[in-house]
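Participant: Fold the following and give me the result.
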Amino acid sequence: MPFNDDEYDDGRSGGLVAKQGAGDNAAPLSISEISAILKRTVEDRFGFVRLRGELSGVKRAASGHLYCALKDDKAVIDGVMWRGGAQRLAFRPEDGIEVIATGKLTTYPGRSKYQIVIETMEIAGEGALLALLEKLRARLASEGLFAPERKRALPFLPGVIGVVTSPTGAVIRDILHRLADRFPSRVLVWPVLVQGEGAASQVANAVRGFSAIAPGGPVPRPDVVIVARGGGSIEDLWSFNEEAVVRAVAESAIPVISAVGHETDTTLCDYAADRRAPTPTAAAEMAVPVRGELMAQLDEFALRKRRSVVRPIVLGRERLEARVQRLPRPEAILAAKAQKLDELSDRLRRGLQDQERAKRERLGQTAAKLSLPLLRQRVSASSERLERAGLTRIVLDRRLERARAAVAPIDRVLPQLDPRLPLQRGYALVTTPEGKALTSRERAAQETALVLEFRDGKLPVTTGSGGEGHSPPPTPPPPARKPVRVKAPESRQGDLF
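Facilitator: Coordinates of the predicted model:
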């Protein structure tokens, strides 16, 4: 039986030309129309959803919009976050972070895809937050921001202390109270938000602002900066884990003390700071010493100084007393000498007495020989011997007169023989520097220095080179004087001896 297509045409089988079947009142829809219908349907049905998933393919466009994908182990959905919402995020989205995104589902007709328009995004639980924190810590540590060699010593006694914290919280009151108790100091407070949106940027700007203050300006530059906040959960303290805050603390030109949270709380700001304080009160204690302890220490130093000055005197006195005790007594030193002196005095007295006795005996013996009759006898004997020898007074006077007469001519001639007498008439006496008289030119030429003696004094001269080629011709010596002979008077009487 032949096959007839018309018998089996129910209006749904494809034909060459589209035909509207019997009872079919649905007009065909365009792609745009069905895309719009799907968009309205999805947005009406899923106008508010909360999705939990892992971020993937995070990308920020130049316009500020954030594009990403949320995925789990079986599915993936694209997501977009407009610029306004992306700027309000409390953390920096990165691949691998598990988050909870809140928004609405919509479609993208241009690619026939559906996606979620994210309005808010939060990290999914404390575990995910800690994972993000550890990942950020490892990345910053690899850059050397937490290296121990970057840490700087705190000033011993800062004149100005900068505090970055909330001006209305209890933290600033605790710090000021503790500083007043320990060592009153000047404090500059930079008010910031310590929690919530914009807190991280304000803290980072405050730390950089303190470093930007010029020394010696109208606003004093702090010597140390305290970044402080009270305790709280990890979400409350998250602003101090932001990369901007960590980099600002690490790059600070002023030493920084991090006092964020309580003793058990740890933030990345603590790693980057030069010192970490368990509490804000402990940060104030680290910043300044105790004034009372310093005063007591100064008093102790003054006491030690006085002791160090007096100690050598005391030791010297003790050593002197010890040496004095070992020295013998003056009486013991002089006892032997005094005894010897007494002995010598006694011997001297006895010796003088013996000498006196002996002299007295000799004097007595001599006196016995010097009696007057004996002396007269000896004088008479001596007179007789003189007369026999012809040595009477008259004879001696005559001989003395004859001697005077013989010496008188010599006495008259002797002044004429004085070698310095011609000096009065203009002559000079030539001698060596030693005073030896020179009588010839040859002898004088051998000397390098001469002395010319005139009537009124001496004149030292030099002979020059001493060569004979330049010397004047020798002058003939004056004729020798004939010696004057003094005729002695005739002796009238012979010599007695």
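
Participant: Going by C-alpha atoms from here, please, whenever you check contacts or count neighbours.
Facilitator: Fine.

Participant: Which secondary structure state is assigned to residue 190?
Facilitator: Classification of residue 190 by DSSP: H, G, I helix; E, B strand; the rest coil places it in strand.

Participant: In contact with it, which residues are there?
Facilitator: With CA atoms under 8 Å, 6 or more residues apart in numbering as the criterion, the residues that contact residue 190 are 162, 163, 164, 165, 167, 206.

Participant: Which of these sits closest to residue 333?
Facilitator: residue 162 (78.8 Å; CA to CA).

Participant: Pick out whichever of the contacts of residue 190 sits closest to residue 84.
Facilitator: Set against residue 84, the nearest of the contacts of residue 190 by CA to CA is residue 206 (24.4 Å).

Participant: Can you get me a residue count around the closest one?
Facilitator: Here the count is done by other CA atoms under 10 Å, and residue 206 has 24 residues near it.

Participant: now swap in the one 3 residues further on and tell me
Facilitator: Neighbouring residues of residue 209 were enumerated by other CA under 10 Å; the total is 13.

Participant: next structured bit after whichever strand or helix holds it?
Facilitator: Residue 209 is part of helix 199-212 when elements are defined by DSSP states H and E. Heading C-terminal from helix 199-212, the first helix or strand you meet, by DSSP H and E, is strand 224-229.

Participant: now the very next helix or strand once past that following strand: how far from the chain's centre is it?
Facilitator: Following the chain from strand 224-229 toward its C-terminal end, the next helix or strand by DSSP H and E is helix 243-250. Taking CA atoms, centre = their mean, to the nearest Å, the mean C-alpha location of helix 243-250 is offset from the chain mean by 35 Å.

Participant: swap in stretch 402-414?
Facilitator: Computed by CA atoms, centre = their mean, the chain-centroid distance of stretch 402-414 equals 99 Å.

Participant: buried sites along that stretch?
Facilitator: Applying a neighbour-count criterion of 16 or more other CA atoms under 10 Å, the buried positions in stretch 402-414 are 402, 406.

Participant: repeat for stretch 188-208
Facilitator: Neighbour counts over stretch 188-208 (16+ other CA under 10 Å) mark 188-195, 198-208 as buried.

Participant: Next, the distance between the ends of it.
Facilitator: Taking CA to CA, to the nearest Å as the measure, stretch 188-208 stretches 14 Å from start to finish.

Participant: give me every residue that touches the closest residue to residue 429 other than its chain neighbours.
Facilitator: Here the nearest residue to residue 429 in space, its sequence neighbours aside, is residue 453; by CA to CA, 6 or more residues apart in numbering that works out to 4.9 Å. Taking CA under 8 Å, 6+ apart, we find residue 453 in contact with 428, 429, 430, 431, 459.

Participant: quick one: which of those is nearest residue 239?
Facilitator: Ranked by distance to residue 239 (CA to CA), those are led by residue 459 at 110.4 Å.

Participant: I have a second one here; can you model it like the first so I can compare?
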Amino acid sequence: MSSFFENDSPTNLAEYSVSELSGSIKHTVESAFDQVRVRGEISGYRGPHSSGHAYFSLKDDRARIDAVIWKGTFSRLKFRPEEGMEVIATGKVTTFPGSSKYQIVIETLEPAGAGALMALLEERKRKLGAEGLFDADRKRRLPFMPKVIGVVTSPTGAVIRDILHRISDRFPVHVVVWPVKVQGDGSGDDVANAIRGFNEFVPGGPLPRPDVLIVARGGGSLEDLWSFNDEVVVRAAAASEIPLISAVGHETDWTLIDYAADVRAPTPTGAAEMAVPVKAELEAQLASLAARLQGGVGRQMDQRRQAVRALLRALPSLDQLLALPRRRFDEAAAGLGRGLELNTLNKRRAFERIGSHLRPDVLSNRIVERRQMLSERMSRAERTVERMIDRARARIGRADAVFATLPLRLAAQTGRARDHLGNLSRHADTAIRHQLVRARGELVAQERVLQSLSYKNVLKRGYAVVRDEADRPVSLAAALATGAAISIEFADGRIGAVTGDGSAAPSPAAPPAVEPQQKKRAAKPTDAADPPKQGSLF
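Facilitator: Sure thing, here's the model as predicted:
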């Protein structure tokens, strides 16, 4: 057996350690596959790891290979990997000696043709459309004459010059430009941050808040315009509180921001034309409206003037209007003197008629009558007061009589109440004694029942209770191990014991420890009246 492990036979094979063999395989694989392009479908992608690296797999219908994108490379990618996306990855194949696996370290990543991009674009369009970001009822109208326009575009391209030139020609307003990258890595985040930044401007703040936004870029291929298909850009455009015009590419170029924007312009120049009206046209229209207004006012004044002349012709003259009032005035003036004379004569006659009744004897008679009436009323009042005083005195007398007999009545009522209270107290004592007797009898009966149910009565018949070390009753022998300390409770006390294996019967020469107690119980004289007890089961 020992010769099997001995290497006595000579051999030319070199001996490698595991690390040397793994390193050699790693060097061989990296040398043979230093730069490869692999086409496959992304599988198991869950986004970048907390370290910034991305781990996933590339697969086709027959094989699968692990892939990794280091943090520095991931930040420079033009496209972000997505689950199920078919891509072409460029990189080198290496091994991981720790687990005997190989993987491809990706340096560049691109979609596998325009068809893959279009499929990804349609899937993203369907997803965002299902969320309601493209609904027509959420789109707002552009302001007719904005005071400030915000432009999100590259500051170095021809797009910003075309927009500024067109706005200056049509209607010069204040333009705020937010410079961003419109192509390449990070361009989508720049555009989304610019849209959100404009929306965070405070009205009346140090920077004027735009009334309308223009997101613009020149034409290009699908890959060049891909930043405006980024989900973060579409969500920022849909969440913008400021009306937004999308002007990305040419008229035939469509991106997802065009669906989320409030208005899509075919070109950046067209976006500038949509944002502001033509000042010269407005001035001409205003002049035309002013001329029409002035002509209408003139015609209206002429019509009103003719209507007033027609009404003046229909009105009577001043003499005709005043003829009847003048006549009534003259008649009233003529009869005024005669009316004053008549009124004075009538007043004098009425005064004389009233004066004839004012004689001294009539006044004396009235004074006497009034004095007699006053005397009668005073005498009636005195008699009324005297009757009221008599009635009050009578009531006071009756009250005095009642108060005089009040102590006697109170004493009688107090005696009756004291007798009644004594009777109630005697009844209560009797009821309490009866209740205590009943309660004592019930307690004695319950004590007898409790004693009859107590296990100690069973112990008196010769049984015992076995308890373990935790003082818990043991009902089965299998619950005790050999050599366990137990206690056995009899009717007159407890003893300690140790369990055995039960293989040998106890020797007659060695009586159990309970023997002295049994002898002690046997030495006691038994009462002849006690019934015979059941023998021990042990």
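
Participant: before we move on, back to that, buried ones among the contacts of residue 190 of the first structure?
Facilitator: The neighbour count (16+ other CA under 10 Å) marks 162, 163, 164, 165, 206 as buried among these.

Participant: List the buried residues of stretch 225-241 of the second structure.
Facilitator: 225-238, 240-241.

Participant: Go through those residues and name the one nearest residue 438 of the second structure.
Facilitator: Out of those, the one with the shortest distance to residue 438 of the second structure is residue 235. That distance is 87.0 Å, counting by CA to CA.

Participant: Map that closest one onto the first structure.
Facilitator: Matched by TM-score structural alignment, residue 235 of the second structure corresponds to residue 247 in the first structure.

Participant: any idea how far residue 205 of the first structure is from that match?
Facilitator: With distances taken as CA to CA, residue 247 of the first structure is found 11 Å from residue 205 of the first structure.

Participant: Just the ones of the buried ones among the contacts of residue 190 of the first structure in strands?
Facilitator: Here DSSP state E is the test, and these give 162, 163, 164, 165 as lying in strands.

Participant: Make CSV out of these and add distance to residue 302 of the first structure.
Facilitator: What follows is these, written out as CSV (distance: CA to CA, whole Å):
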residue, distance to residue 302 of the first structure
162, 33
163, 35
164, 39
165, 41
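
Participant: Determine which two of the residues you listed are furthest apart.
Facilitator: 162 and 165 (9.8 Å).

Participant: intersection of neighbour lists for these two?
Facilitator: Taking CA under 8 Å, 6+ apart as the contact definition, residue 162 of the first structure and residue 165 share the neighbouring residues 189, 190.

Participant: What segments of the stretch 51-200 of the second structure are helices?
Facilitator: Taking DSSP state H, counting those that start in this stretch to define them, one finds helices in the stretch 51-200 of the second structure at 71-74, 114-130, 158-170, 187-199.

Participant: before we move on, the earlier item: in the second structure, point out the residues matching the helix holding residue 209 of the first structure.
Facilitator: Counting by TM-score structural alignment, helix 199-212 of the first structure pairs with residues 187-200 of the second structure.

Participant: Please compute how far that stretch lies from its chain's middle.
Facilitator: Offset of stretch 187-200 of the second structure from its chain centre (CA atoms, centre = their mean): 28 Å.

Participant: and if you look at stretch 163-176 of the first structure?
Facilitator: Distance, stretch centre to chain centre, for stretch 163-176 of the first structure: 39 Å (CA atoms, centre = their mean).

Participant: what's the matching range in the second structure for it?
Facilitator: The counterpart of stretch 163-176 of the first structure in the second structure, counting by TM-score structural alignment, spans residues 151-164.

Participant: How far does that stretch stretch from one end to the other?
Facilitator: Between the opening and closing residues of stretch 151-164 of the second structure there is a gap of 10 Å (CA to CA).

Participant: Same question for stretch 46-58 of the second structure.
Facilitator: Across its full length, stretch 46-58 of the second structure reaches 14 Å end to end, with CA to CA as the criterion.

Participant: contacts for that stretch?
Facilitator: For stretch 46-58 of the second structure, with CA under 8 Å, 6+ apart as the criterion, the contacting residues are 39-45, 64-71, 74, 83.

Participant: Dump the helices of the stretch 51-200 of the second structure to JSON lines, plus distance to residue 408 of the second structure.
Facilitator: JSON lines is the format used below for the helices of the stretch 51-200 of the second structure (distance: least, CA to CA, whole Å):
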{"stretch": "helix 71-74", "distance to residue 408 of the second structure": "114"}
{"stretch": "helix 114-130", "distance to residue 408 of the second structure": "102"}
{"stretch": "helix 158-170", "distance to residue 408 of the second structure": "118"}
{"stretch": "helix 187-199", "distance to residue 408 of the second structure": "100"}
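
Participant: Looking at those, which is nearest to residue 254 of the second structure?
Facilitator: Proximity to residue 254 of the second structure (CA to CA) singles out helix 114-130 among the helices of the stretch 51-200 of the second structure, at 10.7 Å.

Participant: quick check: angle from that closest one to helix 231-239?
Facilitator: Taking axes from the mean of the first three to the mean of the last three CA atoms, to 10 degrees, one finds helix 114-130 of the second structure and helix 231-239 inclined to each other by 30 degrees.

Participant: residues in the first structure aligned with helix 114-130 of the second structure?
Facilitator: Mapped onto the first structure using TM-score structural alignment, helix 114-130 of the second structure covers residues 126-142.

Participant: Same question for stretch 409-425 of the second structure.
Facilitator: Taking TM-score structural alignment as the measure, the first structure aligns no residues with stretch 409-425 of the second structure.

Participant: gap between that stretch and the chain center?
Facilitator: In this view, stretch 409-425 of the second structure has its centroid 72 Å away from the chain centroid, taken as CA atoms, centre = their mean.

Participant: Run through who's touching that stretch.
Facilitator: Counting contacts by CA under 8 Å, 6+ apart, no residue outside stretch 409-425 of the second structure touches it.

Participant: again, only this time at 10 Å
Facilitator: The contact list for stretch 409-425 of the second structure, computed with CA atoms under 10 Å, 6 or more residues apart in numbering, reads 407, 408, 427, 428, 430, 431.

Participant: And for stretch 305-313 of the first structure?
Facilitator: 299, 300, 301, 302, 303, 304, 314, 316, 317, 318, 319.
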